[in-house]
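Peer 1: starting from these lines, generate the structure:
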Amino acid sequence: MSNSRPIPSARQLEFQDWELGLFLHFGIRTFYEGHRDWDGKPMPPQAFNPVDLDCRQWMQVCKDAGVKYTVLTAKHHDGFANWPSEYTPYSVKNAAWKDGKGDVIREYVDACAEFGIKPGIYYSPAQADGLSGLSSEVSMEESGGYDDYFINQISELLDGRYGKIDCLWFDGCGSEGHEYDWPRITGEIRKMQPDILIFSMGDPDYRWCGNEEGYAGIDNTNVVESIDFSVLADEQEKLKTKKWLPVECDMRMRDKNWFYSENDVHTVKTQQQITDVYDLSVGRGANMLINIGPDRRGHLPECDSKALIQFGQAVKQRTATPLVTLTDFIPDEDSQSWNYQTPEGTTRCNMIVIQEDLTDGESVKRFSIDINCYNNGRFLSIYQGCTIGHKQIIRLPEIRAANVRLRILEADGSVKLRSIELHHV
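Peer 2: As a prediction, the model looks like this:
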């Protein structure tokens, strides 16, 4: 084992076990059809009026779909605050909704607690000047004043009034070239919420996949020296040292819009399309964060909800009864291969799911799935991959084999498996 390889925290390992999250883009943009990020078009706060906001409905959908955590936009790039912030007039307190007495974040975290879903908050560090009615001292052109504003607002969200927040999602879009006082900002964050997981920026605990389609690469690794942080940035941000930063893959339920639109219902993904993305995210060792924009009533749209639930239930069902598990495999003395031999005849399978035990770090760099069609003769390699990491989901044409073997081709030290399963789906 390399003495220098990064080791995950218990909290990071817990995050990786969550696997599936729901992204919730909801705010002033929900009420302005056709507006886009950074377009500069005014969006007066009075228009925000979700007349039947039902965060419990959101969480019921999550529960039914097997979603473990959620991330709600508290403040997007436009600067509109989904809570009654003292530091901006551009918030729910100046909305028509509940005569300015409403608080989306309160209703959201209460619903998360009721349904046992872990709450996350999205906060855009960058925001467009000119939309929120703030003074010039709070412009991003004035770093010191803007950092104060940043800390003041984030403190309202994290100081305990909303309880424990499991993750804080920083969107890098709009922050290209801007310097924040990250030691000061993240220091305050971790004082208020010691267990919080920070996404992508400042002092990150997990990182972005680098695209918004939900895909992780076949060579996805938990240990990196640089990270992607914005769709508008051409280069990765270099880290000071190698870090354990698991990947989260965000993607949209609909084709192009993050916020609700009444014009793109026909683009809602099918159960199979979502499953295909899942196998290229969770199935490559990452978490998957799928977005649904609540509508103007404050509900998750029925068609999106139905697709998410069907997907979640189908994914759970296909792995409910494995044909073979780790206890059926015999490891060699050096833990460099694990072999399963069918007691009689052959095993038919078309999906293999492998997990590495990551407690002491990531070891596997390359591996092979080998089969022997009979109880004698030679093995042949039918699949070769790179890392195993948290999980590898390997979908195959149906194979018939008397022996199935996982063989490690390259590793950083000894390998310990958490799970290996053969399935026929």
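
Peer 1: for the rest of this, base every contact and every neighbour count on C-alpha atoms.
Peer 2: OK.

Peer 1: burial count for Glu179?
Peer 2: Look at Glu179: counted by other Cα atoms under 10 Å, it has 10 neighbours.

Peer 1: with Lys240 instead?
Peer 2: Lys240, neighbours per other Cα under 10 Å, totals 8.

Peer 1: so it, which state does it fall into?
Peer 2: Here Lys240 is recorded as strand under DSSP: H, G, I helix; E, B strand; the rest coil.

Peer 1: can you tell me the closest non-neighbouring residue to it?
Peer 2: Spatial nearest neighbour of Lys240, chain neighbours left out: Glu225 (7.5 Å); criterion: Cα to Cα, 6 or more residues apart in numbering.

Peer 1: what are the boundaries of the strands in the stretch 251-400 of the chain?
Peer 2: 287-291, 330-331, 337-341, 347-356, 364-372, 380-385, 392-401 (DSSP state E, counting those that start in this stretch).

Peer 1: so which of those strands is the most surrounded?
Peer 2: Across the strands of the stretch 251-400 of the chain, the average number of neighbours (mean count of other Cα atoms under 10 Å) peaks for strand 287-291, which reaches a mean of 27.

Peer 1: now for it, which elements pack on it?
Peer 2: strand 20-24, strand 247-252 (3 or more Cα pairs under 8 Å, 6 or more residues apart in numbering; DSSP states H and E).

Peer 1: buried ones in the last one?
Peer 2: For strand 247-252, the buried set under the neighbour-count rule, 16 or more other Cα atoms under 10 Å, comprises 247-252.

Peer 1: next, the angle strand 287-291 makes with that strand.
Peer 2: Strand 247-252 and strand 287-291 are oriented at 20 degrees to each other (axes from the mean of the first three to the mean of the last three Cα atoms, to 10 degrees).

Peer 1: show me what strand 247-252 is packed up against.
Peer 2: Right, strand 247-252 is packed against strand 207-208, strand 287-291 by 3+ Cα pairs under 8 Å, 6+ apart.

Peer 1: can you lay out the ones you listed as TSV showing distance to Gln236?
Peer 2: Below are the helices and strands packed on strand 247-252 laid out as TSV (distance: least, Cα to Cα, whole Å):
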stretch	distance to Gln236
strand 207-208	11
strand 287-291	20
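
Peer 1: I'd like the structure of this one too, to check against the first:
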Amino acid sequence: MKKPYFILALLFCSVCCFAQQYTIPVPKPHQLKWHEAEMGAVFHYDLHVFDGIRYGQGNNRINPIEDYNIFNPTELNTDQWVQAAKAAGCKFAVLTATHETGFGLWQSDVNPYCLKAVKWRDGKGDIVRDFVNSCHKYGLQPGIYIGIRWNSLLGIHNFKAEGEGDFARNRQAWYKRLCEKMVTELCTRYGDLYMIWFDGGADDPHGDGPDVEPIVNKYQPNCLFYHNVDRADFRWGGSENGTVEYPCWSTFPYPYSHSNATEPNKNHGELLKHGDKDGKYWVPAMADTPLRGANGRHEWFWEPDDEDNIYPLDVLIHKYENSVGRNATLILGLTPDPNGLIPTGDALRLKEMGDEINRRFSSPIAQTSGQKKILTLKLDKMQPVNYCIMQENIKNGERIRQYKIEAKVNGKWKTISNGESVGHKRIEKFEPIETNMLRLTVMKSIAPPDIINFSAYNSR
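Peer 2: Next comes the predicted model:
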């Protein structure tokens, strides 16, 4: 009598397991904001900007600045910083509230090594406050970057207090508490934040790292968290050249971005670059690069004699097309100078970049959308086309696994591009072709395609 019920139970469990196995990961609401932003800026500012010499990361991590009163940006204007980023097309901006010197750019009550200690503005300056206010004024989402992995003043190297025995252990415990208190200040004083970015991560809260994730969750529940050994709301894309490899999936095999000792992965470098189309977690890619990266330079902070090392416009557009156009979010590193301003040449190049992106992609020749495997795009006449853009409705996950784009030429369909991942945005560039009709065919997908944008451009 019990046998039919037993068989039904087994069938029910099998169906449930099947459904769980094929559940498609989707982004959380704050991760959707990450995709929709597409491009942001990070502003690096610290004591050594004022020392007049080239920055050396190795030295900066171990040698404290002798005189912190060299910090004296007499023309500091965070409005100008944010306007420069907005001109490029950035939708968010991040400020290094503290970096490897340990010096804080706010009025900290727990870290005495901060703007309270300097003569500038009579010790009452708060650049974090100024920066957040400027972001709100010009419509950018504000984020804060917190560097706790290194602190040259306190002798913290790779999260660890130098020394041995009780002396080191006590300092380590004190430093962890200090970091937690600083994070609490930054999370509670400046309103809603778009992102908290821990430089080099925040390590393992059960080891040398502070327990910062609960603080961010409590005070900034809608904020992007990047990152510790347990969680990353996005991942580094494997390089600092402003591009990602293709394909670039938003899904990942685990919810953190860097190797966890309990789950080592020999192919971690490739995972960062490409993601994992079968991954269970939504951990999309970041592509970051300093604006001053030409001619062999790679400068996140302002340094003397770098005016000729701003990336040319064509290089920046290449980076945009191979980051945003490959389902990643691009972050540009910008460098306020000792006066407290984004240099004129940098600001001009950022505006050129924004203008060129708008010229190429703001006005499609034609556009369509649909929840089907074949979308046809009819143009109003025969004309050259050299770009197509595709976007999935990622609220329903990444569904497309293989596609091709064809153009009708002399009455016949000709394949002009094909690929794998689409995600939030895929920009396909190809040699200009004269056509009056384009066709997108999804040849493989894990669920019915949900394409919110298939558009064509002539941007020669």
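
Peer 1: thinking again about what came up before, now do the residue nearest to Lys240 of structure 1 against Leu239 of structure 1, distance only.
Peer 2: Distance from Glu225 of structure 1 to Leu239 of structure 1, counting by Cα to Cα, to the nearest Å: 5 Å.

Peer 1: how about the strands in the stretch 101-250 of structure 2?
Peer 2: Under DSSP E, counting those that start in this stretch, the stretch 101-250 of structure 2 gives strands at 141-146, 156-157, 160-161, 195-198, 224-226, 235-236.

Peer 1: want to throw the ones you listed into CSV with mean neighbour count and distance to Cys16 of structure 2?
Peer 2: What follows is those, written out as CSV (neighbours: other Cα atoms under 10 Å; distance: least, Cα to Cα, whole Å):
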stretch, mean neighbour count, distance to Cys16 of structure 2
strand 141-146, 24, 41
strand 156-157, 20, 49
strand 160-161, 22, 46
strand 195-198, 23, 36
strand 224-226, 24, 32
strand 235-236, 23, 31
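
Peer 1: switch the ones you listed over to a markdown table; also include distance to Lys319 of structure 2.
Peer 2: As requested, the strands of the stretch 101-250 of structure 2 are arranged in a markdown table below (distance: least, Cα to Cα, whole Å):
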| stretch | distance to Lys319 of structure 2 |
| --- | --- |
| strand 141-146 | 22 |
| strand 156-157 | 33 |
| strand 160-161 | 36 |
| strand 195-198 | 22 |
| strand 224-226 | 22 |
| strand 235-236 | 15 |
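
Peer 1: which of those strands sits closest to Val183 of structure 2?
Peer 2: In terms of Cα to Cα, the element of the strands of the stretch 101-250 of structure 2 nearest to Val183 of structure 2 is strand 141-146, at 7.9 Å.

Peer 1: so where in structure 1 does the closest one end up aligned?
Peer 2: Residues 118-123 of structure 1 are the counterpart of strand 141-146 of structure 2, counting by TM-score structural alignment.

Peer 1: residue contacts, the most centrally placed residue in structure 2?
Peer 2: Per Cα atoms, centre = their mean, the C-alpha nearest to the average position across structure 2 is that of Met286, at 3.9 Å. For Met286 of structure 2, the contact set (Cα atoms under 8 Å, 6 or more residues apart in numbering) comprises 234-237, 328-331.

Peer 1: swap the cut-off to 10 Å and go again
Peer 2: 34-35, 38-39, 234-240, 242-244, 272-273, 323-324, 327-331 (Cα atoms under 10 Å, 6 or more residues apart in numbering).

Peer 1: which position in structure 1 pairs with it?
Peer 2: Aligned partner of Met286 of structure 2 by TM-score structural alignment: Glu248.

Peer 1: separation between its match and Val277 of structure 1?
Peer 2: Distance from Glu248 of structure 1 to Val277 of structure 1, by Cα to Cα: 12 Å.

Peer 1: anything in contact with each of the two?
Peer 2: Residues touching both Glu248 of structure 1 and Val277 (Cα under 10 Å, 6+ apart) are 214-216, 288.

Peer 1: from the residues you listed, which ones fall inside helices?
Peer 2: The helices, defined by DSSP state H, take in nothing from the shared contacts of Glu248 and Val277 of structure 1.

Peer 1: what's the counterpart of the residue nearest to Lys240 of structure 1 in structure 2?
Peer 2: With TM-score structural alignment as the criterion, Glu225 of structure 1 matches Pro253.

Peer 1: surely its match touches His274?
Peer 2: No. Applying Cα atoms under 10 Å as the test, Pro253 of structure 2 and His274 come out as separate, 11.6 Å apart.

Peer 1: so these two - more neighbours on which side?
Peer 2: His274 (23 against 16).

Peer 1: what's the distance between the more buried one and Ala285 of structure 2?
Peer 2: 8 Å.

Peer 1: overlap in contacts, these two.
Peer 2: Joint contacts of His274 of structure 2 and Ala285 (Cα under 10 Å, 6+ apart) are 237-238, 244, 248-252.

Peer 1: quick one on the thing from earlier: adding distance to Phe115 of structure 1, write the strands of the stretch 251-400 of structure 1 out as a markdown table.
Peer 2: As requested, the strands of the stretch 251-400 of structure 1 are exported to a markdown table (distance: least, Cα to Cα, whole Å):
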| stretch | distance to Phe115 of structure 1 |
| --- | --- |
| strand 287-291 | 18 |
| strand 330-331 | 41 |
| strand 337-341 | 40 |
| strand 347-356 | 28 |
| strand 364-372 | 37 |
| strand 380-385 | 38 |
| strand 392-401 | 29 |
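
Peer 1: measure Arg169 of structure 2 to Lys160 of structure 2 for me?
Peer 2: 9 Å.

Peer 1: any shared contact partners between those two?
Peer 2: Contacts common to Arg169 of structure 2 and Lys160, judged by Cα under 10 Å, 6+ apart, are 175, 208.

Peer 1: appreciated, that's everything.
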